[in-house]
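**Q** pasted the sequence and its predicted model underneath.
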Amino acid sequence: METEVLAPAGSIEGLKAALYAGADAVYTGGRMFGARAYANNLSDEELSECIDYCHLHNKKLYLTTNTLMKQSEIYQLADWLVPFYEQGLDAVIVQDFGAFAFLKREFPNLDLHASTQMSVHSVQSAALLEKLGASRVVPAREISLEEIAAIRQNTSLEIECFVHGALCYCYSGQCLMSSMIGGRSGNRGRCAQPCRLPYVYEGKEQFWLSPKDICTLQILPEILEAGVDSLKIEGRMKRTEYAAGVAAMYRKYVDLYRKKGKEGYHVEKKDIQDLMDLYNRGGFSTGYYQRYHGVSMMSMKRQNHYGTEGAMLMEQRKGGQLTFKALENLQKGDMLESATVAEDVKKGRIFSMKVRDAGRLQKGGIWNRTYNAKLMEGLKEKYIGKILYEKIKGKLMIFKGKPVILTVTYDGPEGRITASQSGSIVQAAQKQPIAEERVRKQMMRTGNSPYLFEHLQVVMDEDCFLPMQSFNELRRGALEALQEKQLQAYQRKSDKSGKTGENSPEMEKVEAEKSANDGKQEKKAKLSVSIERADLFEEMLQIEGVKRIYLDSKCFLDFRMCEQIPSMAQRCQGQKKELWYIFPSLFRTKDQELWDQQMKQYMTCFDGMMVKNPEQIAYLEQIGYDGTWAADYNVYAYNKEAKAFLRNLGCSFFVCPAELTFKELKERDCDGDEMLVYGRIPVMTSTQCLKKSAGHCQKTPDLFKVRDRKGKEFPVKNCCSYCYNVIYNSVPVSLHGWSEEVRKCSPASVRLAFTTESNKEAAAVAKRFVKEYLWGEELGEPGYEFTRGHYKRGVE
């Protein structure tokens, strides 16, 4: 396919402006299941209108259904999508594994795009999704050009990559910070963006977790040569001028590359300046395409729109009167921070403004222009409210005694479409005959239709007459018939199987397995523990009641510790305990290579493997692993469809999602699964390194803390062997005193996750949960700060 410029659309106005500006496709959300719940999402009627509008202009519309779906929601998806599917919806963007499987079954002819929220980092997971039916993948924003090229070379998937706009600090789909702090889940489209807030690290308050926006115009040839098919612009919640302006800019440079190639490619400085004026955070970076991380990618001084440097403060007088020196040409209506410029000001000129609540400001301080009035007005005039037209040809035949006939022809990318319309009988003129030029002028007025006559042939008798109203009706009817024919090429019948609920083959298999296991499950759940430090192993081994020990990959950041694994396995076997391994949070190509060298040889020592992302599922299949594996809670088996999907891939059980309530977990069904009842939830996993950002990365694993504006401290681990940071919640989830509520969910095991605890603290917690959950003792408060997580409050 030719390179696609893909723009965000938060409204009909924005969609039309972006397409007029040169976008080939748009992505937008409807009233359900979109990852921008607070955007001005389209109503069903608006979405239907937009699908037709795109298709009439040979553009595409991709619908965002990229949230995790609860059991009570997932079967609403099919009924909602049916009319849009039949209308010709081009694709849906999906995060939820259950939604992916469900849509593939119900709408087999609908293209599925794997969202960046699926955390696809490598060839393995991309190839797995292709095998399962995806047509396009939107890989993690963090992957490099080299990794993109590998996906291109080893799959036939279309590749869509973000090229402009906001970056997340955390790998998309792996962030629980907004969820755990305030109950607004990024996985449900309600992220509160806590990463944009200030934090204190090493005694310094900055926006440590706020990346700059990306702008990739400078490296666009390299991105295209890596094999990217679709250039995605972030910004469904930004203003219409932004979407149109950025789309126009990328259209310009894609066309320039097509015309002149890499050698003739050059980016004008003014174009970067205009993009800066539209929106940026502390300047631009080129993202992760050519570098792994670094302080140059971070906007630690400012988390919101930076704009451009507009003026320098020269003097402050009483009453909020400020004197500035213009650092660039300013226009009336521009904003310097929150103050509006009252007149045009040339660069270098000294001028004054009165600023409300000026306070005490630093002389010599830079005031940024955060609104460029001339640029915004220009974009509004050029793109907003404009109508796209498709060129058509027509032939109008006017013969006395016969119906007037208009034939219109459209030559589109899929071939020629023709429609004819006959009208009233043409009369002989009694007084003034109709003139050809007048008829032509009347017929050329196509108004708000999507068409514009490129050529109109008029063949007519002399001395004939027909009212102008008849010609208007004829034209309207012919163009409507042409439009209907053009849209018919996209329309299709619903392929719904009719087996949308628990009667589907996948769900029948799950229910059959459940029935076969009924009566076999123990009344009390087994107790598992996971540890992130190898020195905790001995402590956990000696605790009676612990039946499974998970060794997290962080136990082996010093790879010399791997040599202890055979001995650990032998000792567990002697104590009749299972020993499992938990994969790293990330598993990119370089991580796999490292793992192959250091850990692969010890796989047979473990009773099972716990995976944390799609890469690892694909990896186990690739190497022919025939042992047992399970999916950790961040693989997101939110619903029964997701469980069935992953079971078909070989998953033996699931760790229950951390964002569902007890009620929602019961609806989802936890039989055979594991539930986290204690542990600090990792709320962010990032390739950015706080130590590197602070300027002293020593490539040594460490545990440290960042503090938020409310004084809450969040532990951070830098996992240097795999080069990523994990930020944990400020307090652990603890379900002490709730053993009965947990039991009603019927998990096969409950899990204690030890992350930052000392040996003494971990042992005390483990012994407490053994007494309560296994022996039924009633105990008082635990003596540590905790949260109940989402088990009662849930997320929207």
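**A** Received it, and whenever you're ready, just let me know what you need.

**Q** drop to CA atoms for contacts and neighbour counts, all remaining ones
**A** Will do.

**Q** pretty sure residue 314 contacts residue 323?
**A** Yes - with contacts counted by Cα atoms under 8 Å, residue 314 reaches residue 323, the gap being 5.4 Å.

**Q** any idea how far residue 241 is from residue 373?
**A** Distance, residue 373 to residue 241, by Cα to Cα, to the nearest Å: 11 Å.

**Q** and for residue 704?
**A** Remark: distance between residue 704 and residue 241 (Cα to Cα) = 43 Å.

**Q** between the two, who's got more neighbours?
**A** Taking neighbours as other Cα atoms under 10 Å, residue 704 and residue 241 compare with residue 241 leading, 23 against 16.

**Q** using the three-state scheme, assign the more buried one.
**A** Three-state assignment for residue 241 (DSSP: H, G, I helix; E, B strand; the rest coil): helix.

**Q** try this one side by side with the last:
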Amino acid sequence: MIVNGNEIEILAPAGSFENLKTAILSGADSVYFGLSNFNARRNAENFSSFEDIKEAVDFCHLRGKKAHVTLNTLVYDNEIQDLVKEIEVINKAGFDAIIVQDLGVINILKQISKVPIHASTQLSVHNVSDAKKLKDMGFDRVVLSRELSLKEIKRIMDEVDVEVEIFIHGALCMSVSGQCYFSSALGERSGNRGLCAGVCRLPFYVREKGRYDLSLKDVCYIDYIEEFANMGIASLKIEGRMKSKEYVKSVVSEIRNKIEFGKYNKKLLKDVFSRSGFTDGYITGKRNNMFGIRSEEDKSYTKAAIEEIKSKDIYEDKVKVDIKYDFTLGKNSYLEMIDEDNNIVSVKGDIIEEAKNKPTAKENIEKNLLKLGSTVYEINDMEGKADNNIFVPISSINELRRNATDKLDKIRISKFPVYDIGKLIKPKDKSRPIGGKNIAVINDINTLNEFILDYFDETYIPLFELNKLNKDLIVKYKGKLGVEIPRVYFDEEANINKNLLKAKELGIKKGLAHTIGKIAMLDELDFEIMTGFGTNITNSYSVDLLEKEIHNLKNVILSFENTINNINKIKSNTELSIIVYGYLPLMTARNCPVKKEIGCKNCNKKQSLNDRIGKKFRVKCNGQTSELYNTYPLCVFDRLNKLDSDINKIFMFNDENKNDIKNIIKHYENSELLNDSTRGCYFRKLL
């Protein structure tokens, strides 16, 4: 679509073939969908057989539309063979883009596929450094985090020359995408593995029971299309691979209406699916009144709206063709077809014979050539000649027309490339360094003391709390000290850079970061780098990519959404670490659930959310984001004999006091499990 002279794509969800057809015929420029595995909506109908996949892709390409495939989940080493098979299908089907989260999948795609790669919103792309590094790594497009404002989006676009895609309509997650572990912590389903259990839609409250303090309204940013186009945004993405075809039809159609006619039916969109209406809090930067639930009233509106949408016809934008024909006596009939993209086909039919009885009139020939109803084409212009005293069977005219459209179909589809599978180099012959270190990561500087600094081989403190640390301690322990960049940081990154330079001046050389852009910032300043759990590393190919991209990589904290058995098999030339103790952050949210219910003035920074069975989840706010922590700490002290001895052990401390920490270390040294703790995902199956 063209808006204010700028081309902008309407990208629609296709959880099934029926929804795909509905999206394309309603006017979407592209669709995105998943195959059997490795996609973030594994519970959607999706597409499985190659025949179904190829049919879906060809359906798009025939109409000049694009098909994007989602390969946007975390992958384990024992799944790589199946992943490669799926990539081979993607290559042969002719997809236009692959949407990716896992760094290991990126590594593999760069070796065996030539399909353009788009960075999924699951990569938590929320600042300039993230977009810049992903562009440098070969990404053709980045899908930005949904929490960004217009101003923040513009800052990224002004500083990074990469295609940008944003969500224009649909559901909001409470957590920054890629940084939510709630589902896997409470069950065996991971959002990062495509099976989010939707925990944030359940009741949670601070003081008042019956509230839903983690449930956000859906977004509808259709009113901002002109601003998006003027900024140069490439694609407007609609969320909803689990939604109905009526939802897809209505959202695509109303976006088209806004672009073409300057108005749209927002009430219809609210009725077809919303959670107590819509919010534009993130895009405006005014994050008020953003919470909502799917009420019974909403559901009743949806039922009526779907019936209304079903009654509306879809008017497909057909491909315009010009036709030239020649029906000259004694010669083969001839038909030439030229489409709007200047693809030309010509076909010949039977030799034209003289009429013995009633001749075939030119008008009847043209009438039958016009019968393109079941095809993707419609006549723009037609010209030709036909002798007067000729006879042409209707079946002959129809066959000529069908042969021409079939031939044109094949040419149009062939314009989209398909690829053979490339050769994959496995990350073998690697020698993991001898580690076995004990490393502390301190969330609150007030927790830090000399006991911690003496006991642990390395200790990381929050970057922005470095100025609170006693300078004598820095001088004494600077060889052990490191700084941690906030996992999510929406402000200008000059603040990060300034504080990193200050840390270097103080003699601190170690840095910890969780997103690829912040890791690159540390690399540029020659810090010794440990990558955080927020990087979501679950396989050898991810580590291999980090080793290729990050010069000063020293240590990789592996995802806690993995089993010890899988972790031990990860190949690396770099030290590896896992979290063995700590209250795991289950969500990182830009919208504070405590603020929603009681306000900042009534918060003593020690609030908790309660679930429906009385479990408490600590909430900690840093001014930019709120972290929601698990009820019980992760603790695997009693099973560390199952972990390879050269893997480092990470202890995450929040607000534990000195006695708490001494007790934790005592249990660790005695290989004893702490009371009221959890072993997390390390020793159970995660789907």
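**A** Structure's in. What do you need? Since the structure is predicted, the reported quantities are computational estimates derived from the model, not experimental observations.

**Q** quick one, helices of the stretch 1-150 of structure 2?
**A** Applying DSSP state H, counting those that start in this stretch to the stretch 1-150 of structure 2 gives helices spanning 17-26, 50-62, 80-93, 103-112, 128-136, 150-159.

**Q** what residues in structure 1 pair up with the fourth one?
**A** Read that as helix 103-112 of structure 2. Matched against structure 1 by TM-score structural alignment, helix 103-112 of structure 2 falls on residues 97-106.

**Q** and that stretch, how far from structure 2 on average?
**A** With mean Cα distance after the TM-score superposition for structure 1, stretch 97-106 of structure 1 departs from structure 2 by a mean of 1.7 Å once superposed.

**Q** which stretches of the stretch 301-450 of structure 1 form helices?
**A** Going by DSSP H, counting those that start in this stretch, the stretch 301-450 of structure 1 shows helices at 373-383, 436-443.

**Q** buried deepest among those, which one?
**A** Mean neighbour count (mean count of other Cα atoms under 10 Å) peaks for helix 373-383 among these, with a mean of 17.

**Q** packing partners of that one?
**A** Other helices and strands packing on helix 373-383 of structure 1, by 3 or more Cα pairs under 8 Å, 6 or more residues apart in numbering; DSSP states H and E, are helix 12-20, helix 240-260.

**Q** now render those helices as JSON lines, adding distance to residue 336 of structure 1.
**A** Listed next are those as JSON lines, based on distance: least, Cα to Cα, whole Å:
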{"stretch": "helix 12-20", "distance to residue 336 of structure 1": "26"}
{"stretch": "helix 240-260", "distance to residue 336 of structure 1": "19"}
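
**Q** from the ones you listed, which stretch is densest packed?
**A** Highest mean neighbour count of those: helix 12-20, a mean of 25 (counted as mean count of other Cα under 10 Å).

**Q** relative to helix 44-56, how tilted is that helix?
**A** Helix 12-20 of structure 1 and helix 44-56 are oriented at 10 degrees to each other (axes from the mean of the first three to the mean of the last three Cα atoms, to 10 degrees).

**Q** where in structure 2 does helix 12-20 of structure 1 fall?
**A** With TM-score structural alignment as the criterion, helix 12-20 of structure 1 aligns to 17-25.

**Q** so which strand or helix has whatever residue of structure 1 lines up with residue 237 of structure 2?
**A** Aligned by TM-score structural alignment, residue 237 of structure 2 pairs with residue 232 of structure 1. Secondary structure from DSSP states H and E places residue 232 of structure 1 in strand 230-233.

**Q** average distance between that strand and structure 2?
**A** Here the mean offset of strand 230-233 of structure 1 against structure 2 after fitting is 1.2 Å, by mean Cα distance after the TM-score superposition for structure 1.

**Q** just give the number of residues close to the residue in structure 1 that residue 8 of structure 2 lines up against.
**A** The alignment partner of residue 8 of structure 2 in structure 1, by TM-score structural alignment, is residue 3. By other Cα under 10 Å, 17 other residues sit near residue 3 of structure 1.
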